[in-house]
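K.L.:
When you get a sec, could you give me coordinates for this:
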Amino acid sequence: MKVNVEHGEEFNVLHYKVGQEYVTHSDYFDDAFNTIHGGQRIATMLMYLSDVEEGGETVFPDAKGNFSSMPWWNELSDCGKKGLSIKPKMGDALLFWSMKPDGTLDPSSSHG
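P.N.:
Coordinates of the predicted model:
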């Protein structure tokens, strides 16, 4: 991925305690102010700094597909079975796009 370093944002480090969650949201801006004054977020990279015993998945509820046939499906929490889910594993990184190749916003990138 070739993205100029000046187009990036600062890192955010979040620590979730048992029972905490980040509700489903999109990382792109859908308002004129942010897009005019700062540009658009085209991609997001999440880095997992620890393993978890249960839960903790990043869930993409609007992703299309039948994921229940995947071999990792039974390892997911009930919440993780609500869409495409990525189970956190220490040292892994997840990169996903918030925009489609034609430059339009991609609602299926909503995650939580």
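K.L.:
Only C-alpha atoms from now on, for both contacts and neighbour counts.
P.N.:
Noted.
K.L.:
count of neighbours near residue 42?
P.N.:
Using other CA atoms under 10 Å, residue 42 has 21 neighbouring residues.
K.L.:
gap between the closest residue to it other than its chain neighbours and residue 45?
P.N.:
Excluding its sequence neighbours, the residue lying closest to residue 42 (CA to CA, 6 or more residues apart in numbering) is residue 98, at 5.0 Å. Applying CA to CA, to the nearest Å, the value for residue 98 to residue 45 is 11 Å.
K.L.:
Go ahead and confirm the residue nearest to residue 42 touches residue 25.
P.N.:
No - if you go by CA atoms under 8 Å, residue 98 and residue 25 don't touch, sitting 11.1 Å apart.
K.L.:
Comparing those two, which residue is more hemmed in?
P.N.:
residue 98 (23 against 12).
K.L.:
give me every residue that touches the more buried one.
P.N.:
26-28, 41-44, 105-107, 109 (CA atoms under 8 Å, 6 or more residues apart in numbering).
K.L.:
Could you do residue 43 as well?
P.N.:
Counted by CA under 8 Å, 6+ apart, residue 43 has contacts 95-99.
K.L.:
same thing but 10 Å
P.N.:
Applying CA atoms under 10 Å, 6 or more residues apart in numbering to residue 43 gives the contacts 3, 8, 27-28, 95-99, 109.
K.L.:
structure for this one too, so we can compare:
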Amino acid sequence: MDSRYFLGFFLLLLINFSLVPAEVNGSVLKMRGGTSSVQFDPTSVTQLSWHPKAFIYKGFLSSEECDHLIILAKDKLEKSMVADDVSGQSIESEVRTSSGMFLEKALDEVVADIEARTAAWTFHPVENGEALQILHYQHGQKYEQHFGYFYDKVNLERGGHRIATVLMYLSDVESSGKTVFPNSEGKLTQPKDDSWSDCAKTGY
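P.N.:
As a prediction, the model looks like this:
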């Protein structure tokens, strides 16, 4: 299989955001949001790098969830864009050659549960997160090395820099398909049920 789908969930730092109440029961953390309760297992998390902060969560998504997200996205993919450094508008660039789309927030029960689970893991409220983005890379496509922060005033005023990124791989490939942080302490290729979180305070 030469293509890879993965979902990037980007969280924004807002000037004012409420703390989400949490309770710990053994090794399982539950986050209460409205009437729902989401839990994750901290023992499934492995630290990959501390500079920058990067962690892997094994089994964050089920195979059924991966397949569901691919089905939602596959007929709606468009060429991926980048933000212009001056205007903040979305423009095409050879730096990024994948295709992708954004899912409406809380589109269905599965999407809402993934959003809540991600918020619980990253300790950021769901409302501080962008919509889930599904990306598709065909053989030879790429997103070149880049910094994950904005230069333009438009995006800075709209929400500010992203302070955390969660990547969830939705399919397996025989080779390549890597996410690399070149200035980090480690590099890794993840199978589809793993999730990588990067606290991008320094732009990684």
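K.L.:
care to give me the TM-score?
P.N.:
Superposed pair, TM-score by TM-score structural alignment, normalised by the length of the first structure: 0.66. Supporting alignment: 83 aligned residues with a CA RMSD of 1.5 Å.
K.L.:
Pull out the buried residues from the contacts of residue 43 of the first structure.
P.N.:
The neighbour count (16 or more other CA atoms under 10 Å) marks 27-28, 97-99, 109 as buried among the contacts of residue 43 of the first structure.
K.L.:
hang on, the earlier thing: so which of the contacts of residue 98 of the first structure persist in the second structure?
P.N.:
Among those, the ones still in contact in the second structure (both residues aligned by TM-score structural alignment, their matches' CA atoms under 8 Å) are 27, 41-44, 106-107, 109.
K.L.:
Keep only those of those that are in strands.
P.N.:
Among those, the residues falling in strands (DSSP state E) are 43-44.
K.L.:
of the kept ones among the contacts of residue 98 of the first structure, closest to residue 91 of the first structure?
P.N.:
Lowest distance from residue 91 of the first structure to these (CA to CA) belongs to residue 44, with 16.3 Å.
K.L.:
measure the counterpart of the closest one in the second structure to residue 182 of the second structure for me?
P.N.:
When the second structure is aligned by TM-score structural alignment, residue 44 of the first structure is paired with residue 165. Going from residue 165 of the second structure to residue 182 of the second structure by CA to CA gives 16 Å.
K.L.:
Who has more neighbours out of those two?
P.N.:
Between residue 165 of the second structure and residue 182, counted using other CA under 10 Å, the more crowded position is residue 165 (23 against 10).
K.L.:
That one touches residue 197, doesn't it?
P.N.:
Yes - between residue 165 of the second structure and residue 197 there is a contact under CA atoms under 10 Å: 5.4 Å.
K.L.:
Now do the shared contacts for these two.
P.N.:
With CA under 10 Å, 6+ apart, residue 165 of the second structure and residue 197 have common neighbours 8-10, 54, 118, 122.
K.L.:
most surrounded residue in those residues?
P.N.:
These, ranked by neighbours (other CA under 10 Å): first place residue 118, 26 neighbours.
K.L.:
Check for me that that residue belongs to a helix.
P.N.:
Yes - looking at residue 118 of the second structure with DSSP: H, G, I helix; E, B strand; the rest coil, it is inside a helix.
K.L.:
Now check it against the first structure: what is it aligned to?
P.N.:
Aligned counterpart of residue 118 of the second structure in the first structure: none (TM-score structural alignment).
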